[in-house]
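> Quick one, structure for this:
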Amino acid sequence: MDTSHAQPPQPAVSIIIPVYNLEQYLDATLESVERQTFTDFEAIVVDDGSKDGTRAVACRHAERDPRIVVVHKENGGVARARETALERARGRYVTFLDGDDLFEPEVLQRLVDEIERSACDVVCCDYKRICPTYEAPVRSGRTGEMSGLEFLEALLCNEVWGGLWGKLYRRSLFDGTIRHYPLRLWQDSAVNIQLFSRNPRVRFIDYVGYGYVQRAGSSNHSRLDFDYCRLYCETVSAELRRRDAELAGRADYFATLSTLRVYLTYFCKSRNPWAGDSDLARNLRRDVARYRREVRRHYSAARLALLDLDRWHALRPLVKLSVTFLRWRKSLERRLSR
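Predicted structure coming up:
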């Protein structure tokens, strides 16, 4: 069942909002949409079979604001919810908003102004982490333009945020070749890897326009197991190799960056079991050695040395101590940047 109202022909922006059991957060999220200074949009809320009062909250907002459309479907995960919304989207541009996050009032206006002024294909803004006791802006440190392949390389090294949110895309980028994998983690990155493989023009603006709410129980705080890391790496590597022509024959290099990012994320969580003797780790060390000069542009010698040390189980305590120090330092830097 859909709850909708008469709509003007082709709004400028389609806001895609997948939701599942977010009754406590969705009011604030949709209020931040309704407060936008840019008004030519449609907001497609896909209720992915919620078991709480999420559906009622969404319908209440749709009844009072005709720009909000609510779609109800059986639970199938966020990837399928986004697919459902994209099939219905009519805007020239598409942006994404998680059902527990927030828009700043001018974010749509800033993004639309920039994409139309620059004629780029994607425009990115900065975001802020919203925690129970503090808020902290996270700035990319970038302004101006870069190519899609430059963005892809930066994404695969954690130098830019891989989320779909905080970005405005031309809707034409989401054609039938984009696959929305029903992954437990990093679904956004899997989509962006495909999009930026096409080498669109990307623009950054110096504006904190998105509020990323940190909450216990979200997928980003779920346990990270090695089998899932391996599945994700295999999925992304296959996608990159499928697009080797678009990547100018550099799919193997990008796949190495992707696997390195995921493996470092895994073993830098010091409580995870050691996996330094796995096929993934052995092949990764081989590939990093093959591309060492290029990889060194993105990773310090100290971090790559940890990857080498991780091959020996006896050195696991040293690796754990080192990554704990790096994690504390990163946390301190984040808090000092508030």
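> Please count neighbours and contacts with C-alpha atoms only from this point.
Noted.
> tell me which element the nearest residue to Tyr20 once chain neighbours are set aside falls in.
In space, and not counting its chain neighbours, Tyr20 is closest to Ser50: 4.9 Å by CA to CA, 6 or more residues apart in numbering. When elements are defined using DSSP states H and E, Ser50 is found to belong to no helix and no strand.
> what sits against Ser50?
Residues in contact with Ser50, defined by CA atoms under 8 Å, 6 or more residues apart in numbering, are Val19, Tyr20, Asn21, Asn75.
> how about 10 Å then?
Each residue near Ser50 by CA atoms under 10 Å, 6 or more residues apart in numbering is listed here: Val19, Tyr20, Asn21, Leu22, Glu23, His72, Lys73, Glu74, Asn75.
> how close does the first one sit to Gly166?
Applying CA to CA, to the nearest Å, the value for Val19 to Gly166 is 17 Å.
> Kindly report the same for the second one.
Distance of Tyr20 to Gly166, given as CA to CA: 20 Å.
> just to revisit the earlier point, quick check: ChimeraX command selecting the buried ones in the contacts of Ser50.
To isolate the buried ones among the contacts of Ser50 in ChimeraX, judged by 16 or more other CA atoms under 10 Å, type:
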select :19,20,21,22,23,72,73
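> what's the closest of the contacts of Ser50 to Leu111?
Relative to Leu111, the closest of the contacts of Ser50 is Val19; by CA to CA it sits at 23.3 Å.
> Correct me if wrong: that closest one contacts Gly49.
Yes: the pair Val19 and Gly49 qualifies as a contact (CA atoms under 10 Å) at a distance of 8.6 Å.
> now the other sequence, so there's something to compare against:
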Amino acid sequence: MAEVSMIVPVYQVEKYIAQCIESVLNQTFQDFELILIDDGSKDQSGRICDLYAAKDDRILVIHTENRGAAAARNVGLDHASGRYITFLDGDDYLDEHMIARLYEEIVDSEYDMVVCDFLNLLPDEEDNFIVHLQEKTVNGREVLEHLKNERNYGLWTIVWNKIYKREVLENLRFPDGKYFEDEFFSNQLYLNSNQIHVIPDVLCYHRVLASSTMNTQKIENYLDLLDALQERLDIYFKYDYSEDEIYKVLIFLLDPFTKCVRAKFSGTNKKRVEQTRRFIKIVSRRLMGKNLSFVKKSSLVIIGLFPDLMYRIAIRFRSQLEKFL
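Presented below is the predicted three-dimensional model:
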């Protein structure tokens, strides 16, 4: 049994998967298993994985039909044997000390997970950036209620810049068949988490490709994001989270909602949009009874009646509105 299980969904990344695998094999920490889930790739990605597995018995390759990253990660979780779990995307790669540093912080500690900084590699190298984390310890509620709502480049939603105690993920799985699967997963993850330690080390290199999933989302995929954000709002009400944070998430919801309204869906998709419209109206009414500023309460009247119109107005006058909201 390995100390650390590294789970990597692999799909159509023949250009990058070798570097990804090599970055794991070259870790200074060597007590790991590498689980590669070939998610029905039609290029040479699966074959490349098999070639590496033939040379190193710490590598397990599982070939599946194409079902998406969520299903692939779930397959990896079902096969993982390590005391600690990490994730990596097939087109990303690690600093050689990543597993060692994260393991050093989490082993024999009270932390449920440890989080590190990462470098975003964009198509134009001049646009590359890191988040600039500060070392600190937080709890799951603080992350879900506050930190996820700050500008953080997805830091608290992504799964591949963290190491997790196995017990934290024991009863968690990614929602099969959903887009924005990390949003759903993180909702439950932080409800299950106590102490979380953050270190400033830049240990992961994440490629933001022009062809990446986030950059090529179909409009109908945003219907799943609507569901994930509604789930988060339900959690906020259930656990009596801050009304100002509830308001923030409601505002976040207006962006994908407006995209879906403009798409003029029919059938089931149209019903999902209308269900979200009703949900927005209900949340707006509930927030009206909370301790919010006069400006926010006034905006809720318009949001409840005309949510997509309110969003278009807000975008047009964003710089002025931010001073008040």
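> So after superposing, what's the score?
Superposed pair, TM-score by TM-score structural alignment, normalised by the length of structure 2: 0.78. Supporting alignment: 304 aligned residues with a CA RMSD of 3.8 Å.
> Quickly find the element holding the residue in structure 1 that Val198 of structure 2 lines up against.
Taking TM-score structural alignment for the superposition, Val198 of structure 2 sits opposite Phe204 in structure 1. Phe204 of structure 1 is part of strand 201-213 when elements are defined by DSSP H and E.
> how much distance is there from that strand to the middle of the chain?
In this view, strand 201-213 of structure 1 has its centroid 12 Å away from the chain centroid, taken as CA atoms, centre = their mean, to the nearest Å.
> helix or strand right after it?
With elements assigned by DSSP H and E, the helix or strand that comes after strand 201-213 of structure 1 is helix 226-242.
> orientation of the helix or strand following that following helix relative to helix 226-242 in degrees?
Using DSSP H and E, the next helix or strand after helix 226-242 of structure 1 towards the C-terminus is helix 251-267. Calculated by axes from the mean of the first three to the mean of the last three CA atoms, to 10 degrees, helix 251-267 of structure 1 forms an angle of 160 degrees with helix 226-242.
> Show me what the helix or strand following helix 251-267 of structure 1 is packed up against.
Using DSSP H and E, the helix or strand that directly follows helix 251-267 of structure 1 along the chain is helix 279-290. When contacts are defined as 3 or more CA pairs under 10 Å, 6 or more residues apart in numbering; DSSP states H and E, helix 279-290 of structure 1 packs onto helix 226-242, helix 251-267, helix 292-295, helix 301-309.
> In structure 2, what residue corresponds to the residue nearest to Tyr20 of structure 1?
Aligned against structure 2 by TM-score structural alignment, Ser50 of structure 1 finds its counterpart in Ser41.
> contacting residues around the spatially closest residue to Glu159 of structure 1 that is not a sequence neighbour?
Closest residue to Glu159 of structure 1 in three dimensions, ignoring its sequence neighbours and counting by CA to CA, 6+ apart: Ser140, at 7.5 Å. For Ser140 of structure 1, the contact set (CA under 10 Å, 6+ apart) comprises Cys124, Cys125, Asp126, Tyr127, Glu159, Val160, Trp161, Phe204, Ile205, Asp206.
> Show me which of those residues is closest to Leu264 of structure 1.
Within the contacts of Ser140 of structure 1, the smallest distance to Leu264 of structure 1 is 14.0 Å, found for Glu159 (CA to CA).
> So the closest one is in contact with Glu153, correct?
Yes: taking contacts as CA under 10 Å, Glu159 of structure 1 lies within contact range of Glu153: 8.5 Å.
> Of the two, give the one with the bigger neighbour count.
Neighbours were tallied for Glu159 of structure 1 and for Glu153 using other CA atoms under 10 Å; the higher tally belongs to Glu153 (20 against 14).
> before we move on, which element is the more buried one in?
If you go by DSSP H and E, Glu153 of structure 1 is part of helix 148-155.
> on that earlier part again, okay, the helices and strands packed on helix 279-290 of structure 1, which one's buried deepest?
With neighbours taken as mean count of other CA atoms under 10 Å, these reach their highest mean count in helix 251-267, at a mean of 21.
> Work out the gap between that helix and the centre of the chain.
Taking mean C-alpha positions (CA atoms, centre = their mean), helix 251-267 of structure 1 and its chain are 16 Å apart.
> and if you look at stretch 329-338 of structure 1?
Put simply, stretch 329-338 of structure 1 sits 21 Å off its chain's centre (CA atoms, centre = their mean).
> One more: stretch 155-170 of structure 2?
If you compare the mean C-alpha spot of stretch 155-170 of structure 2 with that of the full chain, they lie 10 Å apart, counting by CA atoms, centre = their mean.
> and the end-to-end length of it?
End-to-end span of stretch 155-170 of structure 2 (CA to CA): 22 Å.
> Double-check Arg67 of structure 2 against Val10; I have them as touching.
No: contact status for Arg67 of structure 2 versus Val10: not in contact, 11.3 Å apart, counting by CA under 10 Å.
> so what sits against both of the two?
In terms of CA under 10 Å, 6+ apart, Arg67 of structure 2 and Val10 are both contacted by the residues Asp39, Gly40.
> related to what we said a few turns ago, where do the contact lists of Val19 and Gly49 of structure 1 overlap?
Taking CA under 10 Å, 6+ apart as the contact criterion, the residues that touch both Val19 of structure 1 and Gly49 are Arg55, His72, Gly77, Ala81.
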